[in-house]
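Coordinates only, no sequence provided:
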């Protein structure tokens, strides 16, 4: 009987860990991938390195950003994008 209680507690712990760790991560990843698929030319984005720029060209796995006053163009991997920049109006 004691072994059954221990086993049930172990199962409950794994279920709790799933709902506290795995499920939120899947939800976050899905939201991130959705954001990547909705990117378009002229969107302002922030890279994982903190560079802010405007998308000037979209390719399958890469994007070209224009950044800075000199309008420098940077080619980065699609997964290098952290978020869309929030623009104040």
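Received the coordinates, thanks. Keep in mind it's a predicted model, so treat the numbers as computed, not measured.

C-alpha only now, for contacts and for neighbours.
OK.

Distance check, the residue nearest in space to the middle of the chain against residue 83.
In the chain, the centroid-proximal residue (CA atoms, centre = their mean) is residue 32; its distance is 3.6 Å. Note on residue 32: its distance to residue 83, by CA to CA, to the nearest Å, is 8 Å.

list the helices and strands the helix or strand where residue 74 lies packs on?
If you go by DSSP states H and E, residue 74 is part of strand 72-77. The contact analysis (3 or more CA pairs under 8 Å, 6 or more residues apart in numbering; DSSP states H and E) places strand 72-77 against strand 62-67.

and the strand it packs on, what does it pack onto?
strand 52-58, strand 72-77.

Got another one to weigh against that:
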């Protein structure tokens, strides 16, 4: 018996249990994707949803911080634009809603 006959005999023996072999091969890969979904993707989607809710609930008079680090009070709100007033010389800056990083003002009606 030469080496090629051994390889073909081994390949034909493995072909008989194809479904179980395929499940054993692909199973860990599927399990890894499921674990990654619950550890990485799902919490990030939840955080994004909370951030979006915070940005939509900004009110006039709130103290916010922008993604650039500018801290100011909200003076006016329009659909997608927010005008903030910074401390000191009371400069007014117009920013987009998506540029709000955090809201330091706590509203009692939004908690809970």
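Received the coordinates, thanks. Note that the coordinates shown come from a computational prediction; the quantities given were computed from them, not determined experimentally.

follow-up on the earlier one: alignment lookup: the residue nearest to the centre of structure 1 to structure 2.
Alignment note (TM-score structural alignment): residue 32 of structure 1 maps to residue 51 of structure 2.

Ok, residue 79 of structure 1 next?
Looks like residue 79 of structure 1 aligns to residue 98 there (TM-score structural alignment).

for residue 62 of structure 1, same thing?
Counting by TM-score structural alignment, the partner of residue 62 of structure 1 is residue 81.

Next one: its match relative to residue 54 of structure 2, how far apart?
15 Å.

swap in residue 60 of structure 2?
Distance, residue 60 of structure 2 to residue 54 of structure 2, by CA to CA: 13 Å.

One more: residue 82 of structure 2?
The value you get for residue 82 of structure 2 to residue 54 of structure 2, if CA to CA is used, is 14 Å.

Compare the two (neighbour count), which wins?
Between residue 82 of structure 2 and residue 54, counted using other CA atoms under 10 Å, the more crowded position is residue 82 (21 against 15).

dump the residue contacts of that one.
For residue 82 of structure 2, the residues meeting the contact criterion (CA atoms under 8 Å, 6 or more residues apart in numbering) are 74, 75, 76, 94, 95, 96, 97.

three-state assignment of residue 14 of structure 2?
When classified by DSSP: H, G, I helix; E, B strand; the rest coil, residue 14 of structure 2 comes out as helix.

That one maps to what in structure 1?
In structure 1, residue 14 of structure 2 lands on no residue (TM-score structural alignment).

what's the neighbour count on residue 14 of structure 2?
Neighbour tally, residue 14 of structure 2, other CA under 10 Å: 11.

With residue 50 of structure 1 instead?
Neighbours of residue 50 of structure 1 (other CA under 10 Å): 12.

what do we get in structure 2 for it?
Match for residue 50 of structure 1 (TM-score structural alignment): residue 69.

and what of residue 6 of structure 1?
If you follow residue 6 of structure 1 across to structure 2 using TM-score structural alignment, you land on residue 25.

Fine by me, we can end here.
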